[in-house]
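Asks: fold the following, please.
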Amino acid sequence: MKIEIQDILSKWKLYTLVNDNGMKVSFLDFGGIITNISVPDQTNTIENVVLGFKNYADYEKNSNYFGAIIGRVAGRIQDASFTIQNQTFLLEANEGDHHLHGGSGGYHQVIWRASPFQTDDTAGVKLTHKSLGGEGGYPGTIEVAVTYTLTNSNELILDYDGKSDETTVLTMTNHSYFNLSGNLAATIHNHHVTMESNEFVELDTRLIPTGNKINVSNTPFDFRTERKLGDGINSISAQNKVANSGYDHYFIFNQNKQQSIRVKEETSGRVMKIKTTQPGVVMYTANTLVEGLDLSEGKSRPYLGVCFETQASPASLHHAGFPPVILKAHELYEKQTVFSFGIER
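Replies: From the prediction side, this is the model:
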């Protein structure tokens, strides 16, 4: 195991974790942005399986949130406002009338304090940040930490921690776009996904949750048995069409099942498994990714990656019955998501 540190643009640092199998994970202290995850395929060819910019300077205007830590609240907050304890808080409306991914000054735009660590079997970096009460309109001064740990079992462990001096809202995630074909060899149409979820959240034409949950049975949203992402991308289903032909929906995990996701890309043989303590996941198939951005392995285009944003649901701020994002004063926020990589011939 080893950790490499590189200065970037005279203001950021790039941390690279390397395990004994040659798996490599690189990320910036700016936004905690994961720029590269390199893992072997079935021929033992090691390639990058996430989208990232060719030029680091482009991360300053990272409107696609490539690889970034998202917070305080991942996802869309309806009407850029919420009420807790009979007090209404107004946030930045940075997507139409709504608030997206913590706003323009969210966690994807701050330089985190980094503390590397290493053991015989792991290498990692703990990233910490303090945001003051009132920043972005959010109540409470909150101290958060996100720890990236790479193991010799080809696991990337993301641990999220937080504590606020006032009752507030918090649900963090990582916004990496995965493409298991390696070095962007193909779109994600033929990625096979399995996920234990009986329900997903209905969206309106603004991509805001309506408050309705839809049973996945007999829909392109049923991933309880293996399904290709292309099924939804090419579907005429109203909910796939609302999301600009694809998926951008919150799936609620079945609570009596292990909360996990499995993704396979047959050509490379790569398999990614995701285990999480979060209650659900937003799966986004890069439906609106613009064409022509300079990425590390080529030009961007729609459907070039898939995000698995494990999180609670900001819809809970306006509708009952959704996994909550409220964090009470002095209560500890502790969540974990583990991405593990292997091959299947």
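
Asks: from now on I want contacts and neighbour counts done on CA atoms only, so please keep to that.
Replies: OK.

Asks: okay, now Asn215: neighbour count?
Replies: Per other Cα atoms under 10 Å, the neighbour tally for Asn215 reads 15.

Asks: show me what contacts it?
Replies: Counting by Cα atoms under 8 Å, 6 or more residues apart in numbering, Asn215 makes contact with Asn198, Glu199, Phe200.

Asks: the structure of the following sequence is requested for comparison with the preceding one:
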Amino acid sequence: MKKYFGRIMGKDIFIFELKDKDLKINILNYGAIIKNILFKGKNTILGFNTLEDYINDTLYTGAFVGRNAGRISNASFKINNKSYFLEKNNENINLHSGSYCLSKKVFEYNLISNKELELKLVEEENQFPGNVDIKIHFKIKNNGLFINILATTDKDTIFNPTYHIYFNFNKNLNKDIGNHYLKINSDFYLELNKDSLPTGKIFSVNSTLDFNKFKRISKNLNDDFLKDQKGYDHPYLLSNSIINAEILNRDQKIHMKLKTDLPSLIFYSGNFIQENYYANNSSERCGFCLEPQFYPDFINKFNKNYILKKGEIYKRNISYSFF
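Replies: Now for the predicted structure:
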């Protein structure tokens, strides 16, 4: 189903509805935004009711973030010995690609069926090198949302997107998410400095960061270890486990499993959500994100094999299954 939502840059924006069993997903062709994920009639993510709110949003709500998700130190990098300089939109850092973020682009669409949608965009060269041809395929099946991301480029470039969905399984979406139980199948994380940039060092998870067994999010949220980030905003290194992360809300009896073939997962506990941002009386921490992606700042600190090269195909998957 397709429903008109508004107009921007001379282009119509629609809500596309995908349905299967107890799951219903609403997706926009603006920013490839996932607007709603309803399980058994209960919305499980944060979002807005108007296109204007999404246009003015500064928290990347439900958005497809790219070309690069996360931070790039000094807002600069080198590829093939050529330097590239990006917008500094977070102190001396480029965060989520700045004003060039894909979350503010209008995608072409193909509604294949009431269970499948494909969004397409050719992003021309900007501060990042190369023209990138992007396809996002959504399929809903057996109460799961399966996302396949494909991309090619005509010049070696960074392509490191993620989905920035704020989850909240509470009956009242304005409520703090500290009561959720989280499990992340990971034994290692990337150390962060005070600017939330990786130092390049990898450590075993400590008691604060260890979510290998279900743990209430609020349990260690005020630990001194998390003060620099004002909460969790840490990259976990993923293995090839069957399930990479799980969320459980025991009050609402909602259980979600996340699976991806990307190498890291950022757990962000909504540290910079302001009161009343999403609605009157919404709390400061009314949503949290699980963001699959390459290692943050990999271009400057880690393996440059993550560079998308001319002639190669980026192909990655993310799935969310509800129980």
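
Asks: coming back round to it: which of the contacts of Asn215 of structure 1 fall in strands?
Replies: Asn198, Glu199, Phe200 (DSSP state E).

Asks: hmm, Ser217 and the last one touching each other?
Replies: No. Using Cα atoms under 8 Å as the test, Phe200 of structure 1 is too far from Ser217 to be in contact (10.5 Å).

Asks: which one's more surrounded, these two?
Replies: Phe200 (21 against 12).

Asks: what do we get in structure 2 for the more buried one?
Replies: Aligned counterpart of Phe200 of structure 1 in structure 2: Tyr189 (TM-score structural alignment).

Asks: quick one: residues contacting the spatially closest residue to its match that is not a sequence neighbour.
Replies: Sequence neighbours aside, Tyr236 is the residue nearest to Tyr189 of structure 2 in space, at 4.4 Å (criterion: Cα to Cα, 6 or more residues apart in numbering). Contact analysis of Tyr236 of structure 2 by Cα under 8 Å, 6+ apart lists Ser186, Asp187, Phe188, Tyr189, Leu190, Ser264, Leu265, Ile266, Phe267.

Asks: quick check, nearest of the residues you listed to Gly287 of structure 2?
Replies: Nearest to Gly287 of structure 2, judged by Cα to Cα, of the contacts of Tyr236 of structure 2 is Phe267 at 11.3 Å.

Asks: from Glu331 of structure 1, how far off is the aligned partner of Thr157 of structure 2 in structure 1?
Replies: Mapped onto structure 1 by TM-score structural alignment, Thr157 of structure 2 lines up with Thr168. Distance from Thr168 of structure 1 to Glu331 of structure 1, counting by Cα to Cα, to the nearest Å: 10 Å.

Asks: please apply the same query to Lys241 of structure 1.
Replies: 40 Å.

Asks: who's more crowded, those two?
Replies: Shown here are Lys241 of structure 1 and Glu331; by other Cα under 10 Å, Lys241 has more neighbours (16 against 13).

Asks: doesn't that one belong to a strand?
Replies: No. According to DSSP: H, G, I helix; E, B strand; the rest coil, Lys241 of structure 1 belongs to no strand; its state is helix.

Asks: how many other residues sit next to the nearest residue to it once chain neighbours are set aside?
Replies: Among residues not flanking Lys241 of structure 1 along the chain, Ser235 sits closest, at 7.6 Å (Cα to Cα, 6+ apart). By the measure other Cα under 10 Å, the count of residues near Ser235 of structure 1 is 15.

Asks: mind checking what Ser235 of structure 1 lines up with in structure 2?
Replies: Under the alignment (TM-score structural alignment), Ser235 of structure 1 pairs with Asp223 in structure 2.
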